[in-house]
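Asker: No letters, just coordinates:
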């Protein structure tokens, strides 16, 4: 009988240990979209911001589309976890300023996304059920599809306006991939993670190309290429909000 109790006690310890070892991780990732000009909060009133060309400006409108938001595993299989296929950000709508993932398995990951829509997705009237369809449609006479971004405001004075619109000028794919070097580690001790996905507005107009707020950027192919180059350089950064 003594041996029986001893065996049962040992078995219960083993079962308990297995339960502790195989705990299911329930961590999620929250991405907050944040926008600033060289760490200064966006102004929609005074001409607070100054770009590389020396132009003072404000930001009245900022709307853009990001796609293929995903985590890529650093393991040998390089598995990918899609967080969201398409997300529309409008700074006037707080509900568009964050994304919450599903539960993420343990592992080490790199976050990436595509700014805009690539040529396979950017087709006129293909997203008619999206709320942004009417406002983000790209003119058919310029290739059709959808804008990647509408960045608008006034500059130099309160009656002179700029419209930095990016998209598929004449059918060209000016979307680009953003891959962050920050390693995101998740294990059984990890609680929910929160990150700020920051856009520095000033960096659209500098590094490596200095771009002024001249009109007709939509139709200017070289400017669209320069904006793409600047966007790929350092417009976006990823910051952890939880130590």
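Answerer: Received, thanks. Just so it is clear, the model here is predicted, and its values are computed rather than measured.

Asker: okay, CA-based contacts and neighbour counts for the rest of this
Answerer: OK.

Asker: Do you have the helices of this protein handy? List them.
Answerer: Ranges of helices in the chain, per DSSP state H, are 2-21, 133-136, 221-234.

Asker: List the buried residues in the longest one.
Answerer: Along helix 2-21, no position meets the burial threshold by neighbour count (16 or more other Cα atoms under 10 Å).

Asker: quick one on the thing from earlier: between the helices of the chain, which gets nearest to residue 112?
Answerer: helix 221-234 (12.0 Å; Cα to Cα).

Asker: follow-up on the earlier one: for residue 71, which of the helices of the chain is the nearest?
Answerer: Across these (criterion: Cα to Cα), the nearest stretch is helix 221-234, sitting at 18.5 Å.

Asker: Mind putting the helices of the chain into CSV with distance to residue 56?
Answerer: Listed next are these as CSV, based on distance: least, Cα to Cα, whole Å:
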stretch, distance to residue 56
helix 2-21, 58
helix 133-136, 26
helix 221-234, 19
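
Asker: what's the neighbour count on residue 104?
Answerer: As a burial measure, residue 104 scores 17 neighbours (other Cα atoms under 10 Å).

Asker: Does it touch residue 27 like I think?
Answerer: Yes - taking Cα atoms under 8 Å as the definition, residue 104 is a contact partner of residue 27 at 5.8 Å.

Asker: can you list residues touching both of those two?
Answerer: Common neighbours of residue 104 and residue 27, using Cα atoms under 8 Å, 6 or more residues apart in numbering, are residue 186.

Asker: Report the distance from stretch 124-135 to the chain centre.
Answerer: 20 Å (Cα atoms, centre = their mean, to the nearest Å).

Asker: Report the contact partners of residue 31.
Answerer: So residue 31 contacts 98, 99, 100, 194, 195, 196, 197 (Cα under 8 Å, 6+ apart).

Asker: want to compare, so here's the second one:
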């Protein structure tokens, strides 16, 4: 009887040792073919004047009334945005999507663009710059912008325009007048140049869950108000060398953009 118990004890011990050795040697299975889903991001730029769509089909025929009551008609609208970045809500990682995009309201192909890189799926916040910041606003370095006659005069600081908005105002009268609402670097009375860009950091949560398109909406009417009600009868042209006008533009630009529809397909 004692001999049977002895062998039983040996077998149980060997079983325990075997299990222990199996547990010690076990390594978790890590699949080697799993990758983080990545995607590019599409952008759509839409423009309106207090809800009235402004695009290549109608921008020269619309009559628009600004905050000060001047009735105007556009002849050219072009603007530059740059440094488009998405910051991950989960990790804080910043992804630089696009260096810049020049929108020309007369050319619908400039309304849409795709990010230069792919990013992981997740939740993000968007930021961007109106025009170029000081680091990027370097005179003559962008071949495509040079070809588009987008340069800002060297005597006013060089670099590039942020906005060209040209047209006529008081078009409801017998004496329409031209305006050239151009924005870029500001030159003060001492002959010093001040960077005049605006940084946008949107609060909207953006879910990137596949083929994502982000709509960026620009309300052109905001250029003429908030906080400065613009009187075109006083400030129409030339505005590029006008320091006060340039700083007023910078203040008004801060409210022109918002995030519209976000779609994931």
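Answerer: Perfect, I can see it now. Because the structure is predicted, anything quoted here is derived from the model rather than measured.

Asker: For the two chains, what TM-score is obtained?
Answerer: Once superposed, the chains reach a TM-score of 0.82 (TM-score structural alignment, normalised by the length of the first structure), with 222 aligned residues with a Cα RMSD of 2.4 Å.

Asker: Could you pick out the buried ones from the contacts of residue 31 of the first structure?
Answerer: 98, 99, 194, 195, 196, 197.

Asker: what do we get in the second structure for the first one?
Answerer: Going back to what we said before, that points to residue 98 of the first structure. In the second structure, the residue equivalent to residue 98 of the first structure is residue 112, according to TM-score structural alignment.

Asker: neighbours around the residue nearest to that match when sequence neighbours are not counted, how many?
Answerer: Counting by Cα to Cα, 6 or more residues apart in numbering, residue 112 of the second structure lies nearest to residue 44, which is 4.6 Å off, once chain neighbours are set aside. Close neighbours of residue 44 of the second structure, defined as other Cα under 10 Å, add up to 17.

Asker: ok, now which ones touch residue 44 of the second structure?
Answerer: Counting by Cα under 8 Å, 6+ apart, residue 44 of the second structure makes contact with 111, 112, 113, 213, 214, 215, 216.

Asker: In the first structure, what sits opposite residue 76 of the second structure in the alignment?
Answerer: In the first structure, residue 76 of the second structure lands on residue 61 (TM-score structural alignment).

Asker: Return the residues in contact with that match.
Answerer: 90, 91, 92, 150, 151, 152, 153.

Asker: Can you check which of the helices of the first structure gets nearest to residue 168 of the first structure?
Answerer: Here helix 221-234 is closest among those (Cα to Cα), at 8.8 Å.

Asker: Now check the first structure for the residue matching the residue nearest to residue 112 of the second structure.
Answerer: Checking TM-score structural alignment: residue 44 of the second structure goes with residue 32.

Asker: just residue 97 of the second structure next, same as before
Answerer: Alignment note (TM-score structural alignment): residue 97 of the second structure maps to residue 83 of the first structure.

Asker: Please verify my assumption that the match of residue 98 of the first structure contacts residue 101.
Answerer: No - counting by Cα under 8 Å, residue 112 of the second structure stays clear of residue 101, with 9.2 Å between them.

Asker: what do the two both touch?
Answerer: Residues touching both residue 112 of the second structure and residue 101 (Cα under 8 Å, 6+ apart): there are none.

Asker: how about the strands of the first structure, start to end?
Answerer: 29-37, 40-41, 49-50, 56-57, 61-73, 80-90, 98-100, 107-115, 149-154, 161-166, 176-186, 193-200, 236-240 (DSSP state E).

Asker: a markdown table please, covering these and showing distance to residue 20 of the first structure.
Answerer: Shown next, in a markdown table, are the strands of the first structure (distance: least, Cα to Cα, whole Å):
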| stretch | distance to residue 20 of the first structure |
| --- | --- |
| strand 29-37 | 23 |
| strand 40-41 | 46 |
| strand 49-50 | 54 |
| strand 56-57 | 57 |
| strand 61-73 | 25 |
| strand 80-90 | 26 |
| strand 98-100 | 27 |
| strand 107-115 | 18 |
| strand 149-154 | 48 |
| strand 161-166 | 51 |
| strand 176-186 | 17 |
| strand 193-200 | 22 |
| strand 236-240 | 28 |
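
Asker: Which of these sits closest to residue 213 of the first structure?
Answerer: strand 161-166 (5.8 Å).

Asker: what about residue 198 of the second structure, how many neighbours?
Answerer: Neighbours of residue 198 of the second structure (other Cα under 10 Å): 20.

Asker: Equivalent analysis for residue 222 of the second structure, please.
Answerer: 23.

Asker: could you list every residue that touches the residue nearest to residue 190 of the first structure when sequence neighbours are not counted?
Answerer: Closest residue in space to residue 190 of the first structure, ignoring its immediate chain neighbours: residue 27 at 6.5 Å, by Cα to Cα, 6+ apart. Residues near residue 27 of the first structure by Cα under 8 Å, 6+ apart: 103, 104, 105, 186, 190, 191, 192, 193.

Asker: that older thread, export the buried ones among the contacts of residue 31 of the first structure to CSV and append columns for distance to residue 239 of the first structure.
Answerer: Putting those into CSV (distance: Cα to Cα, whole Å) gives the following:
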residue, distance to residue 239 of the first structure
98, 14
99, 15
194, 9
195, 6
196, 5
197, 7
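
Asker: of those, closest to residue 226 of the first structure?
Answerer: Using Cα to Cα, those come closest to residue 226 of the first structure at residue 197, 22.2 Å.

Asker: Surely the closest one is in contact with residue 241?
Answerer: No - checked against Cα under 8 Å, the pair residue 197 of the first structure and residue 241 is beyond contact range at 10.2 Å.

Asker: who touches both of the two?
Answerer: Contacts common to residue 197 of the first structure and residue 241, judged by Cα under 8 Å, 6+ apart, are absent.

Asker: quick revisit: which one of the contacts of residue 27 of the first structure has the most neighbours?
Answerer: Counting neighbours by other Cα under 10 Å, residue 186 leads the contacts of residue 27 of the first structure with 21 neighbours.

Asker: nearest spatial neighbour of it, skipping sequence neighbours?
Answerer: In space, residue 186 of the first structure is closest to residue 106, 4.8 Å off (Cα to Cα, 6+ apart).
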